[in-house]
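In: sequence and predicted structure, then a few things I'm wondering about:
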Amino acid sequence: MVLQAIGLMSGTSLDGLDICFARFEKQEVWTFEILKAETISYPKNWEEKLRNSIHLSAEDLLEIHSEYGFYLGELVKNFIKKHQLENIDLIASHGHTVFHQPQRKFTLQIGDGRAIKIKTNLPVIYDFRTQDVLMGGNGAPLVPIGDEILFSQYEACLNLGGFSNISLKINNQRIAFDIAPVNIVLNKLVQKFNKSFDENGDLAKTGNINEGLLSKLNSLNFYQQSHPKSLGIEWCNENIFPLFEQTEMLDILATFTEHVSQQIANIINEYQLKNILFTGGGTYNTFLVEKIKAKTTAEIIIPHKEIIDYKEALIFAFMGILRLNNEINVLASATGSFADHSSGVMA
């Protein structure tokens, strides 16, 4: 069986839309090949719209849900035309997360899949998270199904994105959870320096660690909770940003980077991991990665750029393929829902 799909991923760090066109083949096991992939940066107006969407009224939120769906459809249409793509079986769209409160039984990823279908005239699968939340799960992380099937050669897979999350196998069960916020905080902090991200961690490197702030960050209740667990921007607004008010900006960057490295190293050491695949935009933050390496003996594997940048979009494309075949694409052991299931709304 050979199927080809486009995966769309818009991360919480708002650096743009990842589009990945991949071929998946199933013989004894599933294999994949990324055929074309690119990141399309958001123009300023869309970046601001998405960033402010959490503050919108119900009516305006419904409007942007449709509008963003048509915008995604337009971007995909252009991507298909540019690369002269053919034989596309489906588009799988993650959407852009506005709200994520699984304890209140809701999560919202805007970007109506029906609008994408209208623009592209291709089958679309979207809204992968809601069903899991309704089934008592966190609706996150979803990527572990891809780690389990496509990246099983690694003991663990760790994503350094807006949030850091990890997936690993314990007693033949794939578990996964969010570890700590990363770029969702760092990128917001460096806006003060008119930058969209801290390249190589160069700004953080110039600051000093504030031990009092570090202690407050490490004492946050989330880090004591057992998995499964997940984070959202609301949690950062409530628990992280208020701690920064009295501190010099470069010192905040240095301290928060140290905090993230400690939390990630704690997890690597707790599970005695021997090798871990690192992906996501934060992998380019060499200062952060070196700090993590210094705190653990595990082998940290940095793959080629295509996997660093597009692993999540690739796995959402794969989740779409599994959904098309009505196969399990969400693992209860990772999200905490009451059963494995096949999730995603078909347009």
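Out: Received it, and whenever you're ready, just let me know what you need. Being a predicted model, the structure only gives us computed values, none of them experimental.
In: from now on I want contacts and neighbour counts done on CA atoms only, so please keep to that.
Out: OK.
In: the closest residue in space to Ile175 that isn't next to it in sequence: what's it in contact with?
Out: Once flanking residues are discounted, Ile175 sits nearest to Ala334: 4.5 Å by C-alpha to C-alpha, 6 or more residues apart in numbering. Listed by C-alpha atoms under 8 Å, 6 or more residues apart in numbering, the contact partners of Ala334 are 140-142, 144, 167, 174-177, 228.
In: mind checking the SS state of Ala334?
Out: helix (DSSP: H, G, I helix; E, B strand; the rest coil).
In: how much space between it and Tyr284?
Out: In this structure, Ala334 and Tyr284 are 26 Å apart, going by C-alpha to C-alpha, to the nearest Å.
In: how about Glu38?
Out: Separation of Glu38 from Tyr284 (C-alpha to C-alpha) stands at 17 Å.
In: show me which of those two is the more surrounded one.
Out: A direct count of neighbours by other C-alpha atoms under 10 Å for Glu38 and Tyr284 places Tyr284 higher, at 19 against 15.
In: for comparison:
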Amino acid sequence: MSSFVGIGCMSGSSLDGLDVCCVEFTGDICSDLWGYRILNAETISYDEQWTERLRNAAMLSAAHFVKVNVDYGLFVGHSVARFITKHRLDHKVQFVASHGHSLFHNPHDGVAFQLGDGEVTATVLKVPFVTSFRSKDVCLGGQGAPLVPCGEKFLFRNSDICVNLGGIANIGVRGLVGYDICACNIMLNYLASKANAGMAFDKDGELARNGNVIPEVLLKLKTIAYYQDAAPKSLWRDYIESNIMPILDTDKYIVVDLLRTCTEHVASMVAKACLEAKNSLATALPGNAPTVLITGGGALNKFLMENIRQLIEVQGLVVQEVDEETINFKEALIFAFLGMRCLLGVENVFRETTGARKDSVSGSIHRPATCPALKNKSLLH
């Protein structure tokens, strides 16, 4: 058995901050048997300036874009360095891996870009830094997403179906099938800010609970073209802003009614995806009720979760209980795992999930400016 300690970083499309998670992984490199233990984790919130820079980065000129890419690389590096110092992890951490912040994702044109210059980040760290996990898969004809099912396959073996309710809701089925389901917190957080200036999100879904479903908006949401595509498939922010946000007309409709409608939409699409997953598992789990693990910021939205539970439990699915730390940091945890596998030289992105021509060892490795002896040198090979 081998043991590695790494840090994973995740910045989601909802722009709520940088999730940083230090994890110890224990397992057998040559098998599927891996376990994990979260040592420390926290979310480093973006201030107003960073929120605006990230929101507008895709519209910048080339020169200004490069500047933001460098600055965000430094932001990640300094954030992780402070996290390591704060939790006294300097002699434990062997590597850091970061998803980066997605700005461009259009796999049909061979494009996937996550903000944050890896070489710049590496200048702040004392251990190898791994980033840019999507580009290779996209070049191999894949979607470059979702990547989380790889970690689910190895680390969440007791869950048949994994759903993440982030800016975009996605699903993984036993680490073999995965895709983006629908827009989630991108819509809900946007509408919450419209309901109350300065409100980052609808706490517990209380605003949505007091609204009414708007049938014509619900119908428009259900009929967007993306839902007609077969998996593997992935959503991206540009598509959502072009095809979904115009439906959420806050001048025409009451905002709390739009929130209620979007909550209903997310719940129904998640339930539909879970039912399809259940049917695909029927032969593998004869007579057993499939288990569903739900994580991500949306899992803390009580009203949304009530709607999802009601719709999927009636279908014979069992929603697993999960601690809040896993809810909040599962994706950052998994990117640490993907970084570890990259450093070990074993596949961490699978064609079954992304639709690529083959599995790949994905991620770019950036060495620190000075490289002291590591606790376990096998990560260097």
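Out: Structure's in. What do you need? A quick note: this is a predicted structure, and the numbers were derived from the prediction, not measured.
In: what lines up with Gly336 of the first structure in the second structure?
Out: Matched by TM-score structural alignment, Gly336 of the first structure corresponds to Gly355 in the second structure.
In: ok, the nearest residue to its match once chain neighbours are set aside - contacts?
Out: Excluding its sequence neighbours, the residue lying closest to Gly355 of the second structure (C-alpha to C-alpha, 6+ apart) is Gly142, at 4.6 Å. Listed by C-alpha under 8 Å, 6+ apart, the contact set of Gly142 of the second structure reads 107, 351, 354-357.
In: who wins on neighbours among those residues?
Out: Within these, most neighbours by other C-alpha under 10 Å means Thr354, with 30 neighbours.
In: where along the stretch 1-150 of the second structure do the strands fall?
Out: For the stretch 1-150 of the second structure, applying DSSP state E, counting those that start in this stretch gives strands covering 2-11, 18-27, 34-44, 95-106, 111-115, 129-131.
In: could those go into a markdown table alongside distance to Ala271 of the second structure?
Out: Listed next are the strands of the stretch 1-150 of the second structure as a markdown table, based on distance: least, C-alpha to C-alpha, whole Å:
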| stretch | distance to Ala271 of the second structure |
| --- | --- |
| strand 2-11 | 26 |
| strand 18-27 | 27 |
| strand 34-44 | 29 |
| strand 95-106 | 26 |
| strand 111-115 | 29 |
| strand 129-131 | 33 |
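In: tell me the most buried of the ones you listed?
Out: Ranked by average neighbour count under the criterion mean count of other C-alpha atoms under 10 Å, the strands of the stretch 1-150 of the second structure are headed by strand 129-131 at a mean of 29.
In: the second structure: which residue goes with Ile110 of the first structure?
Out: Aligned by TM-score structural alignment, Ile110 of the first structure pairs with Leu115 of the second structure.
In: quick one: the most centrally placed residue in the second structure from Val20 of the second structure, how far?
Out: Closest to where the C-alpha atoms of the second structure average out (C-alpha atoms, centre = their mean) is Glu331, at 5.1 Å. Distance, Glu331 of the second structure to Val20 of the second structure, using C-alpha to C-alpha: 10 Å.
In: overlap in contacts, those two.
Out: Joint contacts of Glu331 of the second structure and Val20 (C-alpha under 8 Å, 6+ apart) are Met10.
In: outside of stretch 67-79 of the first structure, which residues touch it?
Out: Identification of contacts with stretch 67-79 of the first structure by C-alpha under 8 Å, 6+ apart yields 19, 110-120.
In: go again using 6 Å as the cut-off
Out: Identification of contacts with stretch 67-79 of the first structure by C-alpha atoms under 6 Å, 6 or more residues apart in numbering yields 111-112, 115-116, 119-120.
In: so what corresponds to Leu176 of the second structure in the first structure?
Out: Using TM-score structural alignment, the equivalent of Leu176 of the second structure in the first structure is Arg174.
In: can you pull the contacts of its match?
Out: Residues in contact with Arg174 of the first structure, defined by C-alpha under 6 Å, 6+ apart, are Leu168.
In: name the element it belongs to?
Out: Element membership of Arg174 of the first structure, judged by DSSP states H and E, is strand 173-181.
In: whichever helix or strand comes after that strand vs the second structure, average offset?
Out: Scanning forward in sequence from strand 173-181 of the first structure by DSSP H and E, the next helix or strand is helix 183-190. Compared with the second structure after fitting, helix 183-190 of the first structure deviates on average by 0.9 Å (mean C-alpha distance after the TM-score superposition for the first structure).
In: what span of the second structure is the helix or strand just after helix 183-190 of the first structure aligned with?
Out: Downstream of helix 183-190 of the first structure, the next assigned helix or strand under DSSP H and E is helix 202-206. Under TM-score structural alignment, the alignment places helix 202-206 of the first structure onto residues 206-210 of the second structure.
In: buried residues in that stretch?
Out: Buried residues in stretch 206-210 of the second structure, counting neighbours by 16 or more other C-alpha atoms under 10 Å, are found at 206-209.
In: what's the closest of the residues you listed to Ile240 of the second structure?
Out: Closest to Ile240 of the second structure out of these is Ala208 (20.4 Å), distances taken as C-alpha to C-alpha.
In: show me where the first structure has helices.
Out: Using DSSP state H, the helices found in the first structure span residues 44-52, 58-83, 113-120, 130-134, 144-150, 183-190, 202-206, 211-218, 233-239, 249-270, 286-294, 305-324, 332-335.
In: can I get the ones you listed in TSV with distance to Gln27 of the first structure?
Out: TSV is the format used below for the helices of the first structure (distance: least, C-alpha to C-alpha, whole Å):
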stretch	distance to Gln27 of the first structure
helix 44-52	41
helix 58-83	27
helix 113-120	30
helix 130-134	29
helix 144-150	13
helix 183-190	38
helix 202-206	46
helix 211-218	46
helix 233-239	40
helix 249-270	33
helix 286-294	36
helix 305-324	15
helix 332-335	26
